[in-house]
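>>> Fold the following for me, if possible:
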Amino acid sequence: MPANVEKEANWVALWTWSQADIVLRTVCIGWLITNMHDFVAEAGEGLCPLLGLVTSPTIARDELDSLGRLGFREACRRRIGTLVVLIASDWSTFLVPEESSESRQKRTTMSDKQKEAAYEHVPQVDSKDNGESIVIENTIDFSIPSAGGVTLKPKISLLNGITVIVGSIIGSGIFVSPRGVLAGTGSVGLSLVIWILCGVYSMIGAYCYAELGTAIVRSGADYAYMLEAFGPFVAFVRLWVECVIVRPCTTAIVALTFAYYVIEPLFPDCDQPGIPVTLLAAVCILVLTFVNCMDVTWATRVQDIFTYAKMLALILIIITGFVQLGRGEYEYFQNAFEDSKTDIGEISLAFYSGLFAYNGWNYLNFVIEELKDPYKNLPKAIWISIVLVTTVYTLTNIAYFTTVSPNEILSGAAVAVMFSKRLYSFMWWIMPIFVSLSTFGGVNGILFTTARLFYVGGREGHMPQILSMVQVQRLTPLPAVLFMGLLSLVYLASSDIYALINYVGFATWLSIGLAIVSLLYLRYKRPNMPRPIKVHLVWPIIYTLVTIYLVVLPLYASPTETGIGLLIILTGVPVYVIFVVWKSKPKAFYNFMDNMTTFLQKLLVVVPEEKKAQ
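I've put the predicted structure just below:
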């Protein structure tokens, strides 16, 4: 079709947008819904021109370009012109007749302003020697010009960074892990030692991560570090472990704890029913998924508020514990190490429970690209947060043992509720509320940081491309947040919190251990790499040795849970081979992925992040 006819069709379409806008969009969506089954079967190859219209990369580019620069309302008006032009390109025999002399005269007398408005969003065309014109299909990897660019912005201050770490660490762990730690140690004294050692271990890891995070300033934390040190295969397996096991499973654990404590005041003398607990946990995940989709500022504000709430709950417990000690309530500290267990396998499981409560100390590294002045604020936020959390955890456990006996702790998971019922009389319900606020903030912290991991994985080509895209108006990684929220809902099918902790523990510490090994590897292979923070080699070596202990011994002490975790890790190998290594996949597969990516782009109004200027 001649280029001038195509341009005229676009001008006419723009003039008639008000009549066609709603009808055309409704028809497109209707066709998509009614033909989805056939669309999947045919992989989008010529199913029908209208369905191809909905999933055309060219249309996606023009729509999202106009959305980014003009706003939604004006872009909707101009979008119709592009749609009709593409219909004209495909069906020119009956939609656009041969250009008449009258239409040619009308076109040539258009004002410059009219031409500019009409041609502004026309797909790029190229004329062949034979006079025909073709629409050049743009690739999916495009970016749109807008103020400041479509990219994640550094909005996280030092205080926000501290609340992200503290809020992510202090979630459900301090309220459910005391039972697991005590079960693995057998005594009050040894359990307190484990809590302190877990804090020291986390501090060493955070110390090492400060070097990695300031040397490799990329979101994704240990995934980014392994990618830099060991290449794509190890990094992909790490990403697979984190995406399939660790993060969604942890989110489910914290959300279930939130639900247990919210419902606890309603069932003070009996067990909570399972279905309401699961549904409430799902509501928690869905609400916070929405918050994280809307605005980074919303998410950090929620994190700040609920971090203060959880700290208030723990301070209340600690103050009450000091009052109890002042009254002479230290019965359970006499012969504190009596009945201590010596089996190293069980002690390693106690470490798992304790370290689960500390899980989150590395979460700020996942969003380092959004941290203001990361070289200065990352190490500060880490030091302050870990010292604060270790102190609070140790004092909280001491407070528990002033009132609740070891046998009572072992008999039930809700130790904070037992503590409050003993001491706060009719006001005991305050503690479940504070705990629920704490865990609510914990879920928010996990969703906020984990979405960035999916986002970075998609950016590197190790996850579906749609997960690397940013919402053009809100500048949030909306597809990654939605995916994380949906995957977390799947893990709510299991209500065994301690089995989930064992799954998470094995996978988590194996992955973090490899990240620390990457520090040692980079020290050897790239000694001249800029390192604003440089730790003594003794610390990563100690951390690696302890991690080996934590990974190997649970295979003996809890073979079922850790074995399942290992099998899930190994499933990442064939996935990597099929989806990353195998480049000659059928054309239908690529067409299907491209079409689905484009459809989701238009549905969510997202585009790839713009490349930052070097």
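
>>> Please count neighbours and contacts with C-alpha atoms only from this point.
OK.

>>> I'd like to know how many residues surround Lys525.
Neighbours of Lys525 under the rule other Cα atoms under 10 Å: 11.

>>> next up, for comparison:
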Amino acid sequence: MEQDKSESRSGVIVVTDVDHLQMKKSISLLHCTAILISVTGHISIFITPTAIFQYTESVGLSLLIWCIGGLINTGVCLCFTEMGTIYPKAGGGYAYVLKVFGDLPGFMIMYGYILMICCPFWAFVAYIASLYTLQPILGCRPSEAAVKLLASWILVTLVALNCVYMKYVTKVQTFLSITKILALLIIITGGIVRLTQGETEYLDNAFPSTAESLKLGNLGMAMFFSIFTYGGWQVLGSLMEEVRDPGKDAPRSVYLSFAVIILKYILTNLAYFIVLSPQQILQTDAIAVIFTDMLYPPMTPVITILVGVSCVGVLNASIMGHSRILFAGARNGHAPMILSTLHIRFLTPWAAIIVMSAWALVMLVTGGLTTFMEFIQVFSTILSIFVISAQLYLRKTQPDINRPFKANLVMAVTVLAVNVMLLIICVIAAPSRIGLGIVVWFTSLPVYAVFVKWTSKPKGFHKLMAKITNSLQKALVLGKSA
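This next block holds a predicted model:
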């Protein structure tokens, strides 16, 4: 590794340029599984049961949709994993689309991922962490200002830890994953206890007559939220460059984590339906709190603490994975060069993390829960369509390419068709909201034309950018990545 050092007037040695820095391969099978269990489904199990039940009005149909949503996500995740073992580089879905379909599609995926998934997701999780932390303290639903203020502090703190203490952040992730499992086990156990006591009143009519007249649009929106609920696993693809053995560890962690996640989410929903009436489910956005209040009020503070810590774990894993997408984009010329640098001591993408956290804070201040969820799921579906299409294209055009892991072909075609149909149904059912997300994504076209494709910019512009880049490298002690 070569370093070009210069001494400032104060006598401090400043590193102005460092070549061939690489991120460490520090993520094992255990870490992969812990990250997936923590971030897959994030904390929507404590929020979205209300949204899904609102569209189905049926206990039985809701549970069925939860199961189908989990299986669809498992299939899509395995397709991503195959692509990740072929191209084990930071960037995830963006890197795969760029390699297979070229520059413009790759840029559009990176743009949409950052604008509509990563930063809204950070804001969403920080918001829920704050909500569940403040509600038991205040004894009622806190004000929006208080929730967003605490959420901002949580987000900034975790960003700082990811910049400086990556080694310890990956280690503590295992503990944070356990808190989420523990919270769900408490809920599941409570449901089982009530079931053994013969309290099945709310399960007696699992498929009411209203479910028979369910509109296709409502069914599509319910599935939309179900697939969103199992989302978040995409961060694994973004961390492939840091996984020790991607060909073995990544697929194993997918099988292990999704088996656990699908089972516990179905059992958790069943517990909700045993203890809570349909009216209670529809009237809350903090279903775990209402559940423990009905079951055993002294346990409510415990659940809220566990949910809050779980949110921290989800946000921590998301910052680790999502920031690598912008970092990879900058390495490919799709973002300013400064965002492709690493801190020379901590070997983490400081610049990319800081820029994304700034946009996440903007989303946190200006957005709401429904907006977050819809924007995230719109682009998650688009991303899945692109990546699976890239996978199938490679199967046809490059059958002999090195594939350390190979997903089932029939499964890949099936989940691709499901995602395409789901996107069409949801656009028809909610054209203003879902359509808005697609319109926002297409703003990537003029951005690409001006900032990427237009290479003959004035010399003054290039000089200014070079000066800014050099100043930031010196100030933050950043070096070029390999």
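
>>> Tell me the residue in the first structure aligned with Tyr393 of the second structure.
The equivalent of Tyr393 of the second structure in the first structure is Tyr521 (alignment by TM-score structural alignment).

>>> Let me fix that, I meant to ask about Val440 of the second structure.
Using TM-score structural alignment, Val440 of the second structure lines up with Ile568 in the first structure.

>>> show me what contacts that match?
Val241, Ile245 (Cα atoms under 8 Å, 6 or more residues apart in numbering).

>>> Now do the same for it: helix, strand or coil?
Following DSSP: H, G, I helix; E, B strand; the rest coil, Ile568 of the first structure is assigned to helix.

>>> try Thr16 of the second structure
Following three-state DSSP, Thr16 of the second structure is assigned to strand.

>>> ok, it to Met110 of the second structure distance?
The spacing between Thr16 of the second structure and Met110 of the second structure, counted by Cα to Cα, to the nearest Å, is 28 Å.

>>> the more surrounded of these two?
Between Thr16 of the second structure and Met110, Met110 has the larger neighbour count (other Cα under 10 Å), namely 27 against 20.

>>> Looks to me like that one is in a helix.
Yes: counting by three-state DSSP, Met110 of the second structure is part of a helix.

>>> Could you double-check that it sits in contact with Phe327?
No: counting by Cα atoms under 8 Å, Met110 of the second structure does not reach Phe327; the two are 10.3 Å apart.

>>> can you pull out the strands in the second structure?
In the second structure, the segments counted as strands under DSSP state E are 3-7, 13-18, 341-343, 478-480.

>>> Just to confirm, what residue range of the first structure does the third one align onto?
Taken onto the first structure by TM-score structural alignment, strand 341-343 of the second structure occupies residues 469-471 there.

>>> What of stretch 147-163 of the second structure?
For stretch 147-163 of the second structure, the aligned range in the first structure is residues 277-293, judged by TM-score structural alignment.

>>> Any idea how many residues pack against the counterpart of Val535 of the first structure in the second structure?
Taking TM-score structural alignment, the alignment pairs Val535 of the first structure with Ala407 from the second structure. If you count neighbours by other Cα under 10 Å, Ala407 of the second structure ends up with 19.

>>> Met221 of the second structure touches Thr56, doesn't it?
No: judged on Cα under 8 Å, Met221 of the second structure makes no contact with Thr56 at a distance of 9.3 Å.

>>> and the counterpart of Val235 of the second structure in the first structure, what does it touch?
Here Val235 of the second structure is matched to Tyr363 in the first structure, going by TM-score structural alignment. Applying Cα under 8 Å, 6+ apart to Tyr363 of the first structure gives the contacts Val164, Ile165, Ser168, Ala221, Ile446, Thr449.

>>> If anything else comes up later, I'll come back, but that's it for now.
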